[in-house]
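In: I would like to see how this sequence folds:
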Amino acid sequence: MKLTIQLFAGIAERLNTSLLEFEYIGDIPTAADLKEKLSLAYPEAASQIRTSFLAVNQQYAPADNILSSEDELALIPPVSGGDGTDISDEKLRFPVREHRTEDGLFLITESTLSVEATTALVITPNHGAALTFVGTTREMTGEQRTVHLEYEAYVPMALSQMAAIGVEISDRWPGVLCAISHRIGKVDVAEISVVIAVSSPHRNDCYDASRYAIERLKQTVPIWKKEIWEDGSEWKGHQLGPWNPMEN
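Out: Have a look, this model is predicted:
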């Protein structure tokens, strides 16, 4: 069975491609079977493959998920994560300038982000509180100087996962609205990489929902960050122990 697998961040760089054609030999594969065979076929990336999750048709797949050749497959390393060297086949990167969900609340773009535009999406006459979180590129981390960041996304799945965060927030805090805008590509020091806006009738729900949104974004949304330094670079991965985007 021939399977086509999209690769991102450090795995794409390590294997020098972002679109892998893999001939699966054996019984009908599950997500776990495919990961193990990929690990054996590409030992140079085995540790990254084993810590990644397989996405099937833009959804994180459990280990026993059965695969078919018609599925849209993607190997998702820990979000904001990976490591490796520069990718050479730029044609295979997902082409995007600006993508937005149908309701307009969730955006991925290569353009400069507007705090005001994102916040305006959640302002309504019946909400008395609005809170906006803005993430920017930090220059110094300890003694390490960052020159700029580079973000990459699996765009369609990233948008659906962002929208899912909005649904989770609405379920946990009824009536709360959430909008998220995330930039990809090069983001210089002090420039904005993400804007999260929430609004609610009362302020307490705003604080709680805003924190929840940024933590879920870092856990589930397939967007990766590469730090570029004066003397090197590194994909930054999940920093909070074993990564499991299917936990809630």
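In: going forward, measure contacts and count neighbours with C-alpha atoms only.
Out: OK.
In: And the residue nearest to residue 203 when sequence neighbours are not counted, how far from residue 46?
Out: With sequence-adjacent residues excluded and distances taken as C-alpha to C-alpha, 6 or more residues apart in numbering, residue 203 is closest to residue 129, at 5.1 Å. Separation of residue 129 from residue 46 (C-alpha to C-alpha, to the nearest Å): 48 Å.
In: Likewise for residue 184?
Out: Residue 184 sits 27 Å away from residue 46, going by C-alpha to C-alpha.
In: Which one's more surrounded, these two?
Out: Neighbours were counted for residue 184 and for residue 46 using other C-alpha atoms under 10 Å; residue 184 has more, 24 against 18.
In: Please give the structure of this sequence too, so both can be compared:
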Amino acid sequence: MKNNVQVLLFAGLADRIGASVLSVPVKEFPISTEELKAIIRETYPHAGSLIDISFAAVNQQYAAKDSLITETDEVALIPPVSGGDGLPSDEEEHKKYAGCTPDGMCVITTDILSPEDTLAKVLHPNHGASLNFVGTTREMTGDLRTITLEYEAYIPMALQEMQKIRSNIQTSWPGTACAISHRIGTVDIGEISVVIAVSSPHRDTCYDASRYAIEELKRTVPIWKKERWEDGSQWKGPQTGTWDPINNDC
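Out: The predicted model follows:
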């Protein structure tokens, strides 16, 4: 008896396969994430190289190769992140999917970002240092002229990963506050795509925590960007090294 696993696809992987959701037949449950990837790879060999470097997520958590999937799990295949789930390109449709964590400290939105608003969330009378990291769309990358960037996100999982970053900062640098805002949809030249605000009693901690936050966001948070140029476009993944959202020692 065959069963089906619904698998969400994102960004360049969704483009390569031509769908944002796959119904994958399996012989029986449970099935490991690696076995599921093998079935998808066999069905879509032209996407094999990208499937190989993608990570499975089960119930909005990155999963190891031997993690088991049951018939009730939410499953996604996450290509290297750059920071979509095939969200509609229309801005009004995007807004249905944008969201924030219950405490409001992590936000994903199609609206223009305000560094001041994000920074205001972390200011504290006992903190002597505060820092805003602001990421914007640059026009030139080497000889390539960027026309615009398009961001997509697996929003519920992205918000969970952002909260993990904040929690890890609290563990590593007790008393340090962090807020993260990220934009999705079209972000034009000079516009802000991400704001990470950090405050701490001392400046050295503030610098360290801010750098940690942006590096982890780029490594683990399922947000993707497509660079559009005058003569083409490309989904962007990690800039250097091998992507591994589970182990941070790669």
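In: Provide the TM-score value for the superposition.
Out: The TM-score (TM-score structural alignment, normalised by the length of the first structure) is 0.93; 243 aligned residues with a C-alpha RMSD of 2.0 Å.
In: Contacts only, for the residue nearest to residue 203 of the first structure.
Out: Counting by C-alpha atoms under 8 Å, 6 or more residues apart in numbering, residue 129 of the first structure touches 199, 200, 201, 202, 203, 206.
In: again, but for residue 78 of the second structure
Out: Residues counted as contacts of residue 78 of the second structure (C-alpha under 8 Å, 6+ apart) are 9, 10, 54, 55, 56, 57, 222.
In: Which residue, neighbours along the chain excluded, lies closest to the aligned residue in the first structure for residue 195 of the second structure?
Out: Under the alignment (TM-score structural alignment), residue 195 of the second structure maps onto residue 195 of the first structure. What sits nearest to residue 195 of the first structure in space, not counting adjacent residues and going by C-alpha to C-alpha, 6+ apart, is residue 134, at 4.7 Å.
In: all helices for the second structure, in order.
Out: 11-17, 33-43, 48-52, 91-95, 115-120, 155-172, 203-220 (DSSP state H).
In: which of these is buried the deepest?
Out: Stretch with highest mean neighbour count among these: helix 11-17 (a mean of 21; mean count of other C-alpha atoms under 10 Å).
In: average distance between that helix and the first structure?
Out: Compared with the first structure after the fit, helix 11-17 of the second structure shows a mean deviation of 0.8 Å (mean C-alpha distance after the TM-score superposition for the first structure).
In: That helix maps to which residues in the first structure?
Out: So helix 11-17 of the second structure sits over residues 9-15 in the first structure, by TM-score structural alignment.
In: Roughly how far does residue 226 of the second structure sit from residue 182 of the second structure?
Out: Distance from residue 226 of the second structure to residue 182 of the second structure, by C-alpha to C-alpha: 15 Å.
In: How many residues are close by residue 4 of the first structure?
Out: Applying other C-alpha under 10 Å, we find 16 residues neighbouring residue 4 of the first structure.
In: Let me see the contact set for the residue nearest to it when sequence neighbours are not counted.
Out: Nearest-residue entry for residue 4 of the first structure: residue 21, 4.7 Å, with adjacent residues in sequence omitted and distances by C-alpha to C-alpha, 6+ apart. Residue 21 of the first structure makes contact with 2, 3, 4, 5, according to C-alpha under 8 Å, 6+ apart.
In: ok, now residue 244 of the first structure?
Out: By C-alpha under 8 Å, 6+ apart, the contact set of residue 244 of the first structure is residue 219.
In: Kindly state which residue of the second structure is aligned to residue 38 of the first structure.
Out: Under the alignment defined by TM-score structural alignment, residue 38 of the first structure is paired with residue 40 of the second structure.
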